[in-house]
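Colleague: Fold the following, please.
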Amino acid sequence: MIQKHRKNGNFYLFIGFLMMAILFYSSSQTYEQQSQIGFLSQLLKNEPFKELLSQISFSYAGSEVSIAKSGYFAFVEFFIRKGAHFGTYFILGSSFFLGLNPRIKQYALTAIFAWLSATGYAALDEFHQMLTGGRSPLFQDVALDAAGAFTGIVLCWLILGIKNKRII
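Modeller: This is a model prediction of the structure:
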């Protein structure tokens, strides 16, 4: 039964729409509701790799990201949050690609449509965050989301291309 749904793409489209619902719910929460700093402070009491991580400093969306600027736990949380951006859109882009491929039947066209859909949703998600109190929409997050979707799509394209012995 699942094999049939995988072949026609419905299973993957379900995963994609489920991911969209999760993202919508997540972007409707304030920063304080999502913050994991308290949990991280309990989990990482010894502040592992603090000395090494203290040497890292860079700018993201016009703000300095460093332990000196925001503290150890906020610094670690920053990477968890940005990893979540990349990972969720990796799943969304991959799901769209795998779900739409049986319908469109051309890898390049499927990839373009899947990437534009995931990137468009990322932009809408940042707009939704703008409407949520205590959140700030960032173009850099849309770019990160788009990169995650692109990576997932390219990986699926390569795997399917190798499996089916066709790349385009």
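
Colleague: contacts and neighbour counts: CA atoms only from here.
Modeller: Noted.

Colleague: Residue 137: neighbour count?
Modeller: By other CA atoms under 10 Å, 18 other residues sit near residue 137.

Colleague: for the closest residue to it other than its chain neighbours, helix, strand, or coil?
Modeller: Closest residue to residue 137 apart from its sequence neighbours, by CA to CA, 6 or more residues apart in numbering: residue 126 at 4.8 Å. Of the three states, residue 126 takes helix according to DSSP: H, G, I helix; E, B strand; the rest coil.

Colleague: now residue 48
Modeller: Assignment for residue 48 (three-state DSSP): coil.

Colleague: Could you also give me the structure for this second sequence? I'd like to compare it with the first:
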Amino acid sequence: MRKTPEWKDSIFILLAFCMMILLYFSSSMSYQDQNVQPFLARFLSGEPLKGLLERVQFSYAGNEVSIQASGYAGFIEFFIRKAAHFGSFFLLGTFWFLGLKNKSSSYVLAALVALLLAAGYASFDELRQSFNPNRTALMEDVFLDSLGAMTGISISWIMSRNFLNNKSKRKKLKFR
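Modeller: You can find the predicted model right below:
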């Protein structure tokens, strides 16, 4: 069901571009400029939950992720960084989908285009990082970014469908 594009759709597309610009500048910064370990070391000086977290150990991009390998602050920072990847591309996918859903012939097409735009940008961003000597490009980050975008698109789709269904039910109630 094609809806008439509204001004809000253009706002969401503008937000998607703003998010891409923010991601571009963020990934242009060196790791040292983004390092939050000194802050975490001070803020979490008591190392809360360390006994529980010491049991967590896994591999990401061929590197061990654990308190033993990275230290407490480095371990926590890893999760903050990966949450930032997921969250920023969650927003990017959401903005693209919400901006395109009324401009395309179907939600499926809008979702597919939004996912391709977000995943394509994730790939471009990681490729660009490979040319920066202070950054590491990881295919695992592209997958994480794409998963974030897919999650944002899926939630937006479900909420949009529910909103439309509720709106049509309200119209039916008014005219009875």
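
Colleague: circling back to that earlier point, so who does the residue nearest to residue 137 of structure 1 touch?
Modeller: Counting by CA atoms under 8 Å, 6 or more residues apart in numbering, residue 126 of structure 1 makes contact with 27, 136, 137, 138, 141, 142.

Colleague: make it 10 Å
Modeller: Residue 126 of structure 1 is in contact with 24, 27, 132, 135, 136, 137, 138, 139, 141, 142, counting by CA atoms under 10 Å, 6 or more residues apart in numbering.

Colleague: which residues in structure 1 does stretch 138-151 of structure 2 align to?
Modeller: Mapping stretch 138-151 of structure 2 onto structure 1 (TM-score structural alignment) gives residues 138-151.

Colleague: if we can go back for a sec, quick check on the contacts of residue 126 of structure 1: which are buried?
Modeller: The neighbour-count criterion (16 or more other CA atoms under 10 Å) marks 24, 27, 132, 135, 137, 138, 141, 142 among the contacts of residue 126 of structure 1 as buried.

Colleague: Mind checking which of the residues you listed land in strands?
Modeller: Among these, no member falls in strands (DSSP state E).

Colleague: Let me know the closest of the residues you listed to residue 54 of structure 1.
Modeller: Of all these, residue 141 has the smallest distance to residue 54 of structure 1: 23.6 Å, by CA to CA.

Colleague: Work out the gap between the longest helix along structure 1 and the centre of the chain.
Modeller: When structure 1 is parsed with DSSP state H, its longest helix is helix 72-104. How far helix 72-104 of structure 1 lies from its chain's middle: 2 Å, per CA atoms, centre = their mean, to the nearest Å.

Colleague: By how much does it deviate from structure 2 on average?
Modeller: Superposed on structure 2, helix 72-104 of structure 1 shows a mean distance of 0.3 Å to its aligned residues (mean CA distance after the TM-score superposition for structure 1).
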